[in-house]
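Participant: Sequence and predicted structure, then a few things I'm wondering about:
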Amino acid sequence: MKWIRELKRRWMLYGLRRKHEWLKVPEEISPDKRVKLLRRKLWNVERRILKITGKEPDRASWRYSQKRVEQVCELISDRCYLLNQLFIATPAEVERMEQVNARLYDLTQKMYRRSAELYRQILTRSRNEDFDDDIVVEGTLKFSRNDRSSVLELENDAYYGSDFYRMFSVIDWLFGNEYSDFEFGIEEIESCGKNLDRSDTPDSTDKELGFDDWSDDGTTWADGWLHHPALDNICICHAVHDVCTHKPYSIPDVLRMNDFWCEVTVRYQHIVEQDGSRMGWWEHCSFEQFRDKFYKEAVHRPSELRFGQFIFNRTVAIFPGEAEALRGGTHDCFHDDAKTDDFLEAIYDKLQADL
């Protein structure tokens, strides 16, 4: 689904910056007229979205049309821009922003702390040598749009006039985690993670283990639309910044988010090649074993490739940095089969030195 990956790239680069002429409102009109005009434009955008998606966006066939998905993606961007223009920061909204900001900050800290706790537990456990090629600890914080209870109804919903729940449903499909297989997902609001490093010790600090929230250091993340005078007294955390700046949610949207999912997982991975070689196999073999593995693979190489060419291409696929560094040098077997052993030994020595 290359076109979906391209849409994600386009969104990240241009989505929140789109300011088409028809979205702009004349500065000389009165505040009341400005609000009415913005609201009318917002209604028009959402009507156009629902005309494409239908009233049940999760079930309609529009999701399988590249053209329609592109149109909805752009309209969602327009909607975000208009809602941020409409945001007036009433006392109730400022209070709610303080609440959401505090909640997301607290969840972020819990995610990091629990991830570090589980990582320390892994360090103290014995390793199952028959299975554990790698162990990964990952923490994630997400907004979870489940049902209508996930989107709050607030006192000034009528002022904005947005169909918040249906729009959240559209955004959830376009950018949500459930569809990250298409590489189009927003994925998490915050995340942390680490592959097991046996050189770590359980008595190390969270920071030493790599589980510190370096982004929330007491400096506000009030960029873009969050740089609002009414929000100046709030130290905006990175999670709120991420939702409002890097994702297609407006400030009014964030104030209505009611389901946050914080999760820490541990993955035990067993990774094996067809010949039985396991992840990091080169760390535990002699040079002769290292060389023989590639020689055996070369027996079944495509007929158009010479022996040295196959060995070079195969090692580039596995050890790109080490193999490419030898291209054109005295050990380059791509152009001279006789240099194959020297080429493999140079790679083997570099890998062993890096252990």
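Facilitator: Perfect, I can see it now. Being a predicted model, the structure only gives us computed values, none of them experimental.
Participant: use CA for all of it now, contacts and neighbours both
Facilitator: OK.
Participant: Tell me the spacing between residue 86 and residue 139.
Facilitator: According to Cα to Cα, to the nearest Å, residue 86 and residue 139 sit 35 Å apart.
Participant: Looking at the two, which is more packed in?
Facilitator: Neighbours of residue 86 and residue 139, each counted by other Cα atoms under 10 Å, are more numerous for residue 139; the result is 24 against 20.
Participant: residues in contact with the more buried one?
Facilitator: With contact set as Cα atoms under 8 Å, 6 or more residues apart in numbering, residue 139 has these partners: 111-112, 115, 191-193, 262-265.
Participant: Mind picking the two most distant members of those residues?
Facilitator: 193 and 262 (13.4 Å; Cα to Cα).
Participant: Not counting its own residues, what contacts stretch 289-301?
Facilitator: Against stretch 289-301 from outside (Cα under 8 Å, 6+ apart): 282, 307, 310-311, 314, 341, 344-345, 348.
Participant: mind listing what residue 320 touches?
Facilitator: Not one residue lies near residue 320 by Cα under 8 Å, 6+ apart.
Participant: From residue 207, how far off is it?
Facilitator: Residue 320 is 31 Å from residue 207, by Cα to Cα.
Participant: coming back round to it: which pair of the contacts of stretch 289-301 spans the longest distance?
Facilitator: Greatest spatial distance in the contacts of stretch 289-301: 282 and 307, 20.9 Å, computed using Cα to Cα.
Participant: Looking only at neighbour counts, state which of the two leads.
Facilitator: Taking other Cα under 10 Å, residue 282 and residue 307 do not tie; residue 307 has more neighbours (21 against 16).
Participant: now that one: how far from residue 349?
Facilitator: Distance, residue 307 to residue 349, using Cα to Cα: 21 Å.
Participant: What of residue 158?
Facilitator: 69 Å.
Participant: thought residue 252 was touching residue 83?
Facilitator: Yes - between residue 252 and residue 83 there is a contact at 6.8 Å, judged by Cα atoms under 8 Å.
Participant: Got another one to weigh against that:
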Amino acid sequence: MARALIQALETAGHTVTLASRLRSRDGAGNAVQQQEVIANANAALPGLISRGHAEGWNAWVTYHNYYKAPDLIGASVAQALDIPYLLIEATRAAKRLTGPWAQYANAAEAACDLADVIFYLTSRDEAALRRDAPPAQSLLHLPPFLNSNTLPAETFAPDGPILSVGMMRKGDKLASYRIIAETLAMLPKDTWRLEIAGDGPAEGQVRAMMAPFGDNVRFLGNLSTADLNAAYARAALMFWPGVNEAFGLVYLEAQAAGLPIVAQNRPGVREVLSPEPYPSVEAGPAALAKELSRQLGDREARRTKGRAAREYVAENHLLPAAVTTLRRGLASVGVH
């Protein structure tokens, strides 16, 4: 997503400078580590400010400011240079202002408070941002997007396999794989095949979940872009429940290729899915199994859904739409 944003800003006519490689992320909630990173960030500020003066920076843009990885330098540099400060995919998490991430959460909140413009990607993020926004702050919706001007060639595989794409790690990803296994156990084994793209430290657990299905499940491993595109092209549909996904670019990639999606109606996920009914979380694997069975049994309905998904991505989630929104936000603070 960060690379796509750089491409979008450059397409909008701006020169993008990677100002810092400071890594702030703390996934464990280590207060000592956070304090060390904050000190390193403060030490880096004079050099960044001097560089900004020398190179004539006219805005600072930070992607993904949140409680585990706050922007510790952008607002200070922007204030020193008297230039606009913009955030993309910033989130507020009041419940993290105490506890192991308190220092970082407060820093993330401060960055949000000081931003002239915040581009939010989902309505879930918008709610907290709008609730706590300073009076002069501008909030703009920037839907997640693919780094492309056009869709890939349309394909249709009437007898293709189900495709699931996801990292194999503990937590939310493993929860999605568990739902997949529970769902497939409800379907006759002669009605489906599954290909899984992805790898990770929990691969052994995913393989154990899928072992009862034998040869019905094929593991593809970590795929190159070309190989993943080939997997989309030969699939009948994509199945990924989406437990706690922020949004999920794989949904956009699959729909751009013409695949209908079987997923649960979850915050974040629904932001990137072609508008139609999706099974609720409360309905559980049984509702997903029913939807899979229905789609696998109706080729023409699947083709229609796939084409609608392509049109939805083309209209809302490609590079040109993102460029337009970014231009509007930058222009609102005098950056053209």
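Facilitator: Structure's in. What do you need? The structure presented is a predicted model; accordingly, all values stated were derived computationally and were not measured.
Participant: Tell me how the two chains score on TM-score.
Facilitator: Remark: TM-score between the superposed chains equals 0.23 [TM-score structural alignment, normalised by the length of the second structure]; 129 aligned residues with a Cα RMSD of 6.7 Å.
Participant: The helix or strand that residue 39 of the second structure is a member of: which residues count as buried?
Facilitator: Residue 39 of the second structure belongs to helix 31-55 when assigned by DSSP states H and E. Buried residues in helix 31-55 of the second structure, counted by 16 or more other Cα atoms under 10 Å: 31, 34, 37-38, 40-41, 45, 48-49, 52.
Participant: Which parts of the stretch 251-355 of the first structure are strands?
Facilitator: Ranges of strands in the stretch 251-355 of the first structure, per DSSP state E, counting those that start in this stretch, are 260-269.
Participant: what's the answer for the stretch 101-250 of the second structure, then?
Facilitator: 117-120, 138-141, 162-165, 194-197, 217-221, 237-239.
Participant: what does the first structure give?
Facilitator: Remark: strands assigned in the first structure by DSSP state E are 134-143, 190-195, 260-269.
Participant: angle of the second one against strand 260-269?
Facilitator: Using axes from the mean of the first three to the mean of the last three Cα atoms, to 10 degrees, the direction of strand 190-195 of the first structure lies 10 degrees away from that of strand 260-269.
Participant: which secondary structure elements does strand 190-195 of the first structure contact?
Facilitator: Strand 190-195 of the first structure is packed against helix 91-124, strand 134-143, with contacts defined by 3 or more Cα pairs under 8 Å, 6 or more residues apart in numbering; DSSP states H and E.
Participant: Pipe those into CSV and attach distance to residue 78 of the first structure per row.
Facilitator: Listed next are these as CSV, based on distance: least, Cα to Cα, whole Å:
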stretch, distance to residue 78 of the first structure
helix 91-124, 22
strand 134-143, 21
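Participant: looking at these, which is closest to residue 77 of the first structure?
Facilitator: Smallest distance to residue 77 of the first structure across those (Cα to Cα): 18.5 Å, for strand 134-143.
Participant: what angle separates the closest one from strand 260-269?
Facilitator: 170 degrees.
Participant: if I read this right, residue 120 of the second structure contacts residue 126, doesn't it?
Facilitator: Yes - contact status for residue 120 of the second structure versus residue 126: in contact at 6.1 Å, counting by Cα under 8 Å.
Participant: Of the helices and strands packed on strand 190-195 of the first structure, which stretch is the most buried?
Facilitator: Stretch with highest mean neighbour count among those: strand 134-143 (a mean of 20; mean count of other Cα atoms under 10 Å).
Participant: so what's residue 219 of the second structure up against?
Facilitator: Applying Cα under 8 Å, 6+ apart, the residues contacting residue 219 of the second structure are 195-197.
Participant: could you redo the last one with a cut-off of 6 Å?
Facilitator: 195-196 (Cα atoms under 6 Å, 6 or more residues apart in numbering).
Participant: quick one: it and residue 163 of the second structure, what's the gap?
Facilitator: Going from residue 219 of the second structure to residue 163 of the second structure by Cα to Cα gives 10 Å.
Participant: list residues touching both of the two?
Facilitator: Contact with both residue 219 of the second structure and residue 163 is made by residues 195-196, according to Cα under 6 Å, 6+ apart.
Participant: Just give me the closest of the contacts of stretch 289-301 of the first structure to residue 40 of the first structure.
Facilitator: Comparing the contacts of stretch 289-301 of the first structure against residue 40 of the first structure with Cα to Cα places residue 314 closest, at 60.0 Å.
Participant: Show me the helices in the first structure, by range?
Facilitator: Listed in chain order, the helices of the first structure (DSSP state H) span 2-14, 31-53, 66-86, 91-124, 157-160, 164-175, 206-209, 238-245, 251-254, 287-298, 307-318, 320-324, 340-354.
Participant: Now do the buried residues in the second one.
Facilitator: Put plainly, it is helix 31-53 of the first structure. Those would be 34-35, 37-39, 41-43, 45-46, 49-50, 52-53, for helix 31-53 of the first structure by 16+ other Cα under 10 Å.
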